[in-house]
Each structure stands twice: as structure tokens, then as C-alpha cells.
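Undergrad: after the sequence you'll find the predicted model.
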Amino acid sequence: MAESGRGGSPLISFIVPVYNVRAYLRQCLDSVLADSSVPLELIVVDDQSTDGSADILAEYAARDRRVTMITVDRNGGQGPARNRGLEVATGDYVWFVDSDDWLADGIVAAVAARIAHTDPDVVIVDHVRAHWDGTNERSQNRFGTAPEVFAPHEWPAVIEVLHTPWNKVVRRSLLLATGFQFRTGWYEDIPFTYRVLLAADRITLLDRVGVHYRQRRVGAATRTVGDGHFAIFTNWAEVFDNLDDTRPGAEQLRGLLFRRMLWHFLIVRGNDDRLPNELRARFFAEMTSHYHRYLPPGGYPAPGGLAGVKNRLVAGGRHRTFQALRMGFKRAQDAKATGNLALRAAKQGKRAARFSRSAALRAYYHSELRRPRDPQLALFAAYWYRGYACNPAAIYEKAKELAPGVRGVWVVRRDKVASLPAGVPYVVAGTRAYFQALARATYLVNNVNWPNYVVKRPGSTHVMTHHGTPLKVMGLDQREFPGGVQDPDFAGQMRRADRWDWSITSNAFTTQMWERAYPCRYRTLEAGYPRNDRLALATSEEVASVRAKLGIEPGQRVVLYASTHREHLPGYHPPFDPARLREAAGPDAVLLMRSHYFLDRAGAAKDPVDLPGVRDVSAYPSVEDLYLAADVLVTDYSSVMFDYAVLDRPIVIYAPDWDAYRMIRGVYFDIVAEPPGAVALTFDDLLEAFRTGAVDNDAATKARADFRRRFATLDDGHAAERVVKTIFNG
């Protein structure tokens, strides 16, 4: 096993097992390391991650002496990884933290203060369930009723506190004295919790949120269907098989544990996200077996009401009655839901009557969905049907070469038909032909989401290519920046992303951001961006040809200015004087100005077409042509910088509203601190960068090289080939 980094005489040893959680890992690690006032060590155990999590861990270990990285020889699961971390821990206390959760601000210092005040064996902190939709659900714990310090028999309600390792800070000597070792598999937290609690003489509850318990949309064990949930029985058996009946209050605690065990069994048995239909009867039989095996001689405090009825059904092994009771309850809920749906349908029917043509086309679409899929048909679209562009266009071209059996058809708006290259098959959005193709295509390739009404057919393959490396936050990450949110229906965003089979990413950074922003079940293909193949393979002859087509003379310096859209400031234009910038760029310079595709420049101070040496290229069909023609790119927060970096030419970040933009719109990293070249925060700074040569001096060149290593290593000219071979050729 490999280890790196050591440090200090810690009060707390944090142990974090890690396996394929790169989307959430930085937030977890940062939350642990945020407080430098408490001596701590962070032991991260990479359980043979395959998604790049290990690289993140190595980065943290290299820059923070408090971090120790351990890499195990083979994947063994969360339990063995925790055991390995405990072997090297040196702190007075141990805190196991899950790598997709994060600690609350200030909790480490609060725990340290409680330890200093009470000298406990165990500190238990409260938590919130942090749901993917941005809502937080506070626990039902009632910590305020407990003594400041107690043993389990003095406050037996501690048995009801959530049985996880991550809400407990345990004296290391106590944990070692128990000889406890985590098991492999799920539910390994059950024996840990009760072995520790029942061995402790001094427990204290810290009545404040300490952990944000992430409720993932996908990937969590609690949302995974399978027979792995039978591990619950082995782990509860370990609790009862190791009870010490000589401890004070042992009989009462045994009864409470038994009730808690039945509660836990019923939670799992009643969850459709855990057990498939064919395993539910066998699971119930195991519940009954454990009931009779561990029923305390003196009985237990059985719950009342419906919970009590369920307990009695478990005791009698009456699975059919239990199932009938459960299904009856579900039917009652379904009937209520059906009534609501009928009411909504009636309202929608009235609206549909006002839009009969649209309703008829949608009906036709649904009738076509019942016909067989066309196994050769691939439907392509880009930018909400604005034309032939971006990653889908590059994939379409490469598929013609490498997958000739695939028949590609494009979706375009009626006003964009003329922009299509000659010979490209197409359907016009909203027509009968469009709905037929949409219903019967086997492959659907787009750089944005298809409309809400699109149905994901079984056997079809949806490919989300995206249309840029994200600097600004996207998807669920936008919840923290409500001022910049244009689509607050995050549940709807996730439903659309649930249709993706593949997410194409340009680099490891983008992969991590998309997986966090869109936590769905798609597979990631980290291949580079197909649209950048042309840039990576461009020859000097092609560059000269493009410049000639644009009317640019040999030797003229070309500056491309492209700003991004600011959703929170409609109509905003950065302070900009085209004539002064062109003059600063050089006597023969040409300034090309391109607006974001969401915008025009109506209302701008001066129309650039009226200025010598300045050209408006917003309507020019190929942004790649403009990249090839340009000697320098000036941009703000647009993803064009990531594409242009492939060419290894100077880039200038002009960010006059940087502080406001990152605060309101939200960004994934500081583009001013980690830029692709020179940075200008005012227009005068921008002019000065050109006048002094800072645009391409040594500092700018080094910054560009660092930027390219981070974002452009996969853009080698073969991204489209990798996508086509994976998606269309299996």
C-alpha cells in the first residue's frame, strides 16, 4: 500500500473512504480542512477509484501537510477502507466522514470545544438531509432533552439516533478497545454504532447541525435495487450476538435495540428503491426469523398504531397480509393522484382545444412512438434548432465516414434551413416529418436538451454533447446563485438529463462539474470536444484560406472579441470602444466582434460596421473559421476561451464586472486567478495590455500553458472519432 504525507499531533483524525466520488469530493475535503484552529489529520483512503478521485486526493495531500493519502491494493468497499484508515490514525478522537457528504461551517471547532469541556468518549452531532433539489430536511433528533454527559442506560433514547459513523466523534482508545472492524458490504454502520455506544460511559450530544448528509439522485446504496440489502440481517445479528448483559440497563437497552431493528427492517422492506419484487417475500421471511431469534425474554416496548400492526405481522410471518395492507395504502394514494391528474388533464384539454394543430401533431408523435424504431436513423440538433453547428455537426461528419450505415438527419427551424450545408438531410422543427423522425430515431444527438415532450424510448440512445466547458455554474449548482437562475425548475432539468445515455465531456474538470450539476444515470465519455478537432488539425494553408475568405490581408493582426451572455443583466454590454481597441492592437489590425447567440447588439453605442478595421461577425456561420483567422482572442467568461486554447494563441480575459458576475451568476473557478493569459479588469487595462505587449509576454504564455494542460489535453483532433466509435460502432 502507498502512503503520502503526514503531519502533527492531532486532536481529531478524520477518516474518509473514497471511491468514484469526484463530483462531490472537493466539497467534502474542503469542509474538513476549513478550520485551521483545531489540530487535525485527514486520512483519505482511495479504494481503487477509477474516475480520477485519486488525482484529487493526491493534489490535496501534496499541498496540505494535514492530509495523508492511502491507496489500497484492491477495491474492498467502504468498511475495509475505514479499517485501513484507522490503522494509521494518531488523533485522540476519530471521525469517519463519507466522501459525498460535507461538514457544516464551524462544526470542527464546536466539537473541539465540547471535547475540552466534557472529556467524552463519544460526541454525537446532528445533521440535515441535503436533497438534490436544494431542500434540507432536519433530523427528528431531540438532543435538547438529553443530559450534558450520560451513559446509554441514563438516556436510552440515544438508541434512536441515526446509526451512522459520520455523526459520531469517538475516542480512539475506546474504539480500539472494542476491537471493532467494519464489514464489507452495506449496513456496516449498524454494528459500529451500537458497539461504540454501548461501550461508552460518557456520551455528549452537540445540538447543532454538523453534517450535510447528501441524498443523491443516483448512485447511493439506499437507491440501489438488489440483494445487497440482505446484509442488514448479518449486521443486526452482530449487534445482538455481541451485547454485554453485564452493562448497566442491559435488559432495557436490548428491548429498545430490538424495536429499532424491526423499524429498520420495515424501512428497507417498504422501499421500492431497494428490493425488487421477487426478493420481497424472502426478505420478509428473514425479518420473521430474526424476530424470533432475538426477541428479548422479557419482551420489548412495541410501538402502537400501524407500526405495531406491522410488527405483529412480522412476528406471525404473515407476508401476504402485510403486502395486501401495503398495496391497499398505495392504491389509496394512487386514487388521490389519479384524481389530481384528471383535473389537470381537463385543464390541459381546454388549452389543447385552442391549439388544435399542435395537439394533432403531438398525437401523431405518440402514435409514431408505437411503431418500430429505425435502427439506422440518427437525429441531430444544435442550439435549439438554430442550425448546423458545434459538436453534433462534427459527430455527424465523422459518422458519415466511420459509420456509413447510420443515416443522419438534422432538425432546424424553418428560418435556418438556408444555413444548412448542401446535401444535409433535414426536417423542419414542429412539422409532421419532425415528429415522425423524433419518434422513430434510434440515436438522438444534441448539444442542448430536447423539448420536455420528447419521450425516451427503450433501446434508443440519447447523446448530450454539451456546447462548452463550464466556467459558470450549471444545473443543480445554480441553486446557490438564485440571482442568475433563468430556469428554476430544477426537477424539470433533472428529468431532461435523465434521458441522457451519454454525456460527452472535454476534460476531467468538465466531467466533474457535469456529474455534480446533473446527478443522473448517464455514462460519461471523456473524449474531448469533437468540434475542436478542426482546430487541432488545422494547417497553415487552411488558416490562410480562411483569412482570405474573410478578406484579411497577409500580415494583418486579427483580434477576435467575443463576450458571453449575462442572464442576470439582460442587455448588458461590457464597457467597450471598438475603435480604441483596434488602434491599440496595431496600425493594420482587424477587430472581429461576435455577440453571443442569445443576443444582438441593438442599442450598443456604435455599430462596428461603420468603423474602419472593425467588423461585426455575429452572423458569420462558422465560429471555428473566426478562431482560425484570429491572432488574439479577447473574451470575458465565455466558453470560447477553452476552444481557442487548442490553437495555443494569446487569450486576454477582459472582466470589468468580475466581482458581480461570480457573486450573482456563480463560477466553478476564479478565471482572474487562473487565467489563460493576460487579465484586464478595466477597458483602460485592456488597451494597456495591447500597447505594452502583455498580451503575449512570458507571464501570459506561462498562464496559457497551464490552462491548456488543465483543459485542452484531449483536444488532439480525434475526439469525434472516439465518440463515433463508442456510440455508433459499439
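TA: Cool, the structure landed.
Undergrad: hey, let's count contacts and neighbours off CA atoms from now on
TA: OK.
Undergrad: so what's the closest residue in space to Lys702 that isn't next to it in sequence up against?
TA: Nearest residue to Lys702 in three dimensions, chain neighbours excluded: Gly677, at 7.7 Å (C-alpha to C-alpha, 6 or more residues apart in numbering). For Gly677, the contacting residues are Pro650, Ile651, Val652, Ile653, Val695, Asp696, Ala699, Ala700, Thr701, Lys702, Ala703, Arg704, by C-alpha atoms under 8 Å, 6 or more residues apart in numbering.
Undergrad: here's the one I want to compare it with:
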Amino acid sequence: MLLSVVVAVHRSQGYLRAALDSVCGQTVADAGACAWELIVVDDGSADGAAIAADYARRDPRVRVLAPPDGNREDGHQGDGPHGDEPRGDGRPVSGAGARSASATGTGAARNAGAAVARGRYLLFLDPEDLLLPGALGAMAERLDARRADGQRAGGQRADGQWADGQWADGQRADGDGPDGDGPDGDGPDGDGPDVLCLGHDRVDWWGEVRPPDEAPAPGAQLFRRAFWTAHRLHFPDGPYEDVVPVHRARLLAAGSGTLDRLDRLCVRHRLRRAGTFATTPGRAHFAVIDAYARLLAETGDDPRVHPLRTTHLLAVLADPGRIRPGDRAAFFRAAGLPGGYPAHRARQAARTGRARTREASVRSRKALRTRVMGAAYRADLHRPLDPDLAVYGAYWNRGVACNPAAIHAGARELAPHIRGLWVVSSRYRDRVPPGIEYVIEGSRAYWRAMATATYLINNSSFPGGFTKRPGQRYLQTHHGTPLKTMGLDQRSYPALTNGISFERILAHADQWDFSLSANPHTTEIWDRVYPSSYEHLNLGHPRNDVFFTATRDRIATLRADLGIAPGQTALLYAPTHRDYRKGFVPRLDLDRFTRELGPQYVVLVRAHYFYGRSAGLEGSGRAIDVTGHPSVEELCLAADALITDYSSLMFDYACLDRPLICYAPDWEAYRASRGTYFDLLSGLPGDTPGAVAATQDELLEVVRSGEWCSPRTDALRTAFRERFCPYDDGHAAERVVRRFFGTG
């Protein structure tokens, strides 16, 4: 076996699948299935373990190891929102240590993976790393070429210079190195390089490609396993665990002429915007000084270490995501860097011009936002917070609806001391039910409420660009499970994102304290596309509680109120909007559809709320326009089956365990224009919720033949429900209220 890939997983659920896919998609010519193995080590990660286990079940080349002793999830301590993983300030960083999602490092997990590896070479990847297409094949070719010619030419010295035809320490390339065939003298293995440096780069959260780190990282090179073992290389505990083993390996290989490079981009590291040790400034980063002290001790004060140390420490010093301004002089002195800190600052002044310009731009945007808020809001910010006031909003102030409405109802029962106040647009004030207190967006009352409320709950965003005060708690409930790309993932579809400010999206996410999720898929997506330091609440969607609690009498009343006759089968047709076209244009000839189905069927048509209160269905036979109905949940309860295309309503409707029909006549166009997270029409369990139709004739046949409620489609629906409704059970609102309002 050529390669063992070790991935230590610690709270990287939004990145892990892509990393594992990048390995599982690698092939090597003539190597069969034995080219690689993938060892995923659970570094105390409750979220990543399930993802890795899923891959292991599907691919025998993937193994999952339990967390090393001391890395259990329940043993993490710290004052950040994720135990020992403090909040970051949102700045991308570089250098060794940036790849650790845990303040204590991932050393033990990597060591555990290396101990059970069977490949000739080791590659340590992080969940944020991607092994680019064709990378493994290129590595194999390079290693084969080295074994074939038996030469040591092209070795790299530790100072970054490349030797030409001779050892880095002056020995000739045609002679044996100090260790003969390698530290273990194991024949064919010893013919290859001990360390193969790989082409690598980084991409930040904005999508900009950056050059490699100042310091070498584990994912940027292959280590010959016999070499790694013979020299007892290992990752120590604590931050900056990369420094000692990576530098030692490169120095040893350079000294013996067994350091080689592959001039091809193989690994791409995705920088996380926040939520990691390396994005959290503080004195914990002084640990890099100790790491180099250990390296010097282990190498006998090797003079080649000193320039490496200086370069790396200066990079850490200059990174505002690591060393705070007030700590820089102390860091400089502790590191024993040459010259005084004032002189160093003077030398760096010219190099920081760009950074100062960017900081000035940020300050300008914040000042503009503050001015827009108005004098009234600024005055109210000096008022004390009301400990019993909660402000709710839904669908950009369209009324009382969705998860916030269910949480509001739950709070009135379980936390009656909490006063609930809704934000509503003046255009939708008629949608507010009697007895619900509300304010009009932008009004004086609105700004006072936003300035003084302790609790904020929304499924979209509050208007006006408010500033969340210390002590306020913001719960983002969202309003559906994502099939189409969301948040930062929309950057790949620029034709449809004109006018969208991703900076504002990120600023909004930075205000959240909690993000609600109904399934693991959603949690993974939100973790990546809305990168910030909020806490995931995997508690289910409160709006779906009614699907588990509604009685038969309640459902019968709803059906009667909608005009559904006894014995009729009600089909809820709820297509979503298209980004690539304007207005609601049904992909069904509703008059023909209802006529050919016959009087035993009635079709409830619900247009997306973007299109207003009416679908304009006058003269469409037995199709009933229910677009203006105040509760989509009630429509779902009344329907015997759901016909939809790509609406997130399908994920909620699955809670009812009633038939789902995917009518997707423009699937390819929809995927190409907006992008989706999985193939809804694949027919695979967990991806496809039921029967599928691409034309109206196919849809008619699906209904008339009974395929929509056959054993095959029932099985698909069961798998879909298991994947996307694991947290919904009728008690989500209660769980959220108790967790968010602290009622026990």
C-alpha cells in the first residue's frame, strides 16, 4: 500500500465531507484498490464521528479510530462557546498551529493514526484540507521515478535552497546516505525519499487563493513511515504541535539527501474564518516560542533552526488574529528576536500600509451603519436591557410565522414572564393575529425594542443593521433545510448573486449566539456557509411540532375550512421560486391536471411567498389557491400528499410520513443556476423522498398508477425522513424554550 492518510477530526463538520471525498476520489494507475487507506481519528468530535462512520460503512479503505485518551468531548474545558475552542475575531491566519481546531492540538489523534497505519508513506491532513484531483497519481509517479533512477538530485536543504546533484551536507549524490537504504534498511522502501514536499496553497473563507504558510505543515509533505518510526517522530500535545516533528523530519531528510519535492499543486487548505485556536488572539500563542525551544533542544541547537524560527515567530507576531497589539512587545522580548521592538515596528511600518487601509475601510463601514441607525437608537442603547423582553421576526417582517411563532407560543406557556414582541412591516400588519403585540419595523418603538430586548429570535434578519449589545442573546432559527446552495456557497453562482453583500451576511452571522437545526445535514451546511462562533442547537424545528400533536378532529376541521370534500384526496402543490426567472409560472397545466385526475382529487396550490398573496389561479378547475393562507403547516396537515420541486417544505412534510412527489421538469437548469447539495432525483435512499416525475404526463401517471404511495416510494420516504427529521418529535419548541430562555 502506497499511502496512509490520517485525518484528525475535531469540530469540523462543515468541512469534513469534502476532505474525505477528496481522498476517496483518488486513483493510481495499476495500483488497484490498495493504493491508499484513510484513517479518521475522532479527536473528541461528536459531530465528525458520525460523518466518518458513514464513509467507513461505504468504503472498506476508510477506518475510524476512537478518540485518544483525554480527548473526549465531555472532557474539554474552557471559557469559549465550544469548551477549549475560544471565540475567534474572524481574521484568517496562516502558519503552523492554524490547522488545529482545538486549543490543545491534535497531536495525540495524529499519533494514534500513524501507529496503526499500513502504507509506505504517511500524509497528515486536516478536515479543512483537500487532496486535489490527480494528486495521489502525481505523488506515485514522482516516487516511482526516484526509485527508478536511484538518484538524490533535486533534494531540498532546510534553508529552502535546492541542491543540484549532491547532498545538502556536501556528500555526492551517487553515494549512500548516512542511513544506507533508509533508517530501517528495508530495501525498496528505502529507495524513495524520506520526505516528499508537496505543492500546496490555501484558500480563505472569501475564496481568495493564498500562498503557502510560512512554516511547513503536515499536510504539505509525505513522510516515509519507516523513516517516521525509526526517528520516533511524533506530535507533542498542545498548540503549535506541528513545529517539532515537521521541522525535524525535514532537517533529517535534508541532512541525508532524502528530501524531495513535487512541483505540482496537491493540497489546498481552506482557512476557517473563526472558531479555531489560530483565529483567537491571546497569550496562548506564546506557545510557539516554547515549540521552537523544544526543537532546538531535540536537534542539538542545530544552526539551521534559527532562521526558520525567526521567520515563523515574526509571522505570528504580525498576525492580528494571534497576538494582540498590547502583547506584541512582550512577545518580541520573550522570543528574544533581534533588535528592540520599537525598531522592529519602524521597519514594519511600510509593510503594514495595506492592512491599515483595510482597517480604515472597516471602520468607515461601521461608522456609516451607526449613522443610519439614527439618533433615537443611539440614545436607547444607553438604556438598561429588559431581562423579560423578547423580540421576534420572521420572513423579513412578513408576519407571525415559522419557527419563531412556535417558539413564541411555547414561551407563553413555559416562560410566561417573557414578554414577546413581534417586528412586522407596515404592509403585513393585517397578518398579525389578535392578541399578539407588535411594532412596525423602522419605527421609534422598533429601535427602542431592539436596543433594550434581552432575547432576539428570527428566521431571517432584523431590519436596519442593528448592533447586538453585550448581554443580548440572538437565536437564528432559519426557515428550512437547505437543498440549494446558501450563504457563502452562493459565491460560485455570481450571475444570481448580484447585489448580495457577503460581508453583510457574515456580519449578521457574527451576531448569532445560537443557530437552530433540524438534522445533521443542515448543521454541516450552516457550519460552513455561515462561518462564525455561534453554538448549534440540534433540537429540531419547533414549527414542525404541530405535525406530531394535531388531532384527527383538528385535521378534519382544517380540510373542511379549505373546501376539501369528505373522501377527496388533497394534493398540496408547492413549488419554490426560480432565481433565473421572475414571477410565478406554474409548471403544470392545472386545469388539465385536475380534470384528468377526476373529482376524487383536489389540488391546493401554494406559490412561494416571494410572489405575493395570490398565485392567480382563476379558472383553473379544482385547483384552490392557498398562497395567502396564513399557515403552511396547516396546509400540510390538510394534504394527503405533497407535490413539490425543490422547496424546503419537503423536509418538513416528511415529518408527517405522508407521500412526497418530486415534480422537477427543470432540474438540470435549477442545479446549474443555483447549485444543490445533493441529487434530489438520484433515486438513492436518503436523497430522493418518493416518486419522481419530469413531465406533466409522468406526474399524472405517478398519481393514477398509485406509484406515489407504493412500497418502493414508501421505503424512499422512510430513508429520507430518517436523514432529515431525526430531531423532530413534537417537543422541539419546549427544548428550544428551555435552552434559550434558561427555564430548566
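TA: That came through fine. In this text, all values refer to a predicted model and were calculated from it rather than measured experimentally.
Undergrad: can you calculate the TM-score here?
TA: In this superposition the chains share a TM-score of 0.85, using TM-score structural alignment, normalised by the length of the first structure; 653 aligned residues with a C-alpha RMSD of 2.7 Å.
Undergrad: circling back to that earlier point, among the contacts of Gly677 of the first structure, which ones are buried?
TA: Among the contacts of Gly677 of the first structure, those classed as buried by 16 or more other C-alpha atoms under 10 Å are Pro650, Ile651, Val652, Ile653, Val695, Asp696, Ala700, Thr701, Ala703, Arg704.
Undergrad: pull the most distant pair out of those.
TA: Maximum pairwise distance in these, criterion C-alpha to C-alpha, is 13.4 Å, between Ile653 and Thr701.
Undergrad: ok so, going back, now check the residue nearest to Lys702 of the first structure against the second structure: what is it aligned to?
TA: When the second structure is aligned by TM-score structural alignment, Gly677 of the first structure is paired with Gly690.
Undergrad: again, but for Arg22 of the first structure
TA: Per TM-score structural alignment, Arg22 of the first structure is aligned with Gln13.
Undergrad: got it, and Glu721 of the first structure?
TA: Under TM-score structural alignment, Glu721 of the first structure pairs with Glu734 in the second structure.
Undergrad: just checking, that match is part of a helix?
TA: Yes. Checked against DSSP: H, G, I helix; E, B strand; the rest coil, Glu734 of the second structure lies within a helix.
Undergrad: check the offset of the host helix or strand of Ile555 of the second structure from the chain's centre.
TA: In this structure, Ile555 of the second structure is located in helix 552-561 according to DSSP states H and E. Helix 552-561 of the second structure sits 41 Å away from the centroid of its parent chain (C-alpha atoms, centre = their mean, to the nearest Å).
Undergrad: that helix packs against which elements?
TA: helix 632-638 (3 or more C-alpha pairs under 8 Å, 6 or more residues apart in numbering; DSSP states H and E).
Undergrad: mean shift of the helix it packs on relative to the first structure?
TA: Helix 632-638 of the second structure differs from its equivalent in the first structure by a mean of 1.0 Å after superposition (mean C-alpha distance after the TM-score superposition for the first structure).
Undergrad: start and end residues in the first structure for that helix, please.
TA: Under TM-score structural alignment, the match for helix 632-638 of the second structure is residues 623-629.
Undergrad: on that earlier part again, out of the buried ones among the contacts of Gly677 of the first structure, who's nearest Tyr522 of the first structure?
TA: Arg704 (32.2 Å).
Undergrad: what lines up with the closest one in the second structure?
TA: Residue pairing (TM-score structural alignment): Arg704 of the first structure is matched to Arg717 of the second structure.
Undergrad: from Tyr677 of the second structure, how far off is its match?
TA: Plainly put, Arg717 of the second structure is 18 Å away from Tyr677 of the second structure if you go by C-alpha to C-alpha, to the nearest Å.
Undergrad: now do Ala409 of the second structure
TA: 33 Å.
Undergrad: before we move on, what about Arg142 of the second structure?
TA: Distance from Arg142 of the second structure to Tyr677 of the second structure, by C-alpha to C-alpha: 35 Å.
Undergrad: so which residues of the stretch 51-200 of the first structure form helices?
TA: Ranges of helices in the stretch 51-200 of the first structure, per DSSP state H, counting those that start in this stretch, are 53-63, 78-88, 107-118, 172-178, 189-199.
Undergrad: so which of these comes closest to Leu444 of the first structure?
TA: Here helix 53-63 is closest among these (C-alpha to C-alpha), at 30.6 Å.
Undergrad: in the second structure, point out the residues matching the closest one.
TA: Using TM-score structural alignment, helix 53-63 of the first structure pairs with 48-58 in the second structure.
Undergrad: tell me roughly how far that stretch lies from the first structure on average.
TA: Stretch 48-58 of the second structure sits 0.9 Å off on average (mean C-alpha distance after the TM-score superposition for the first structure).
Undergrad: contacting residues around that stretch?
TA: Contacts for stretch 48-58 of the second structure (C-alpha under 8 Å, 6+ apart): Val9, His10, Arg11, Ser12, Gln13, Leu16, Arg17, Val40, Asp42, Val62, Arg63, Val64.
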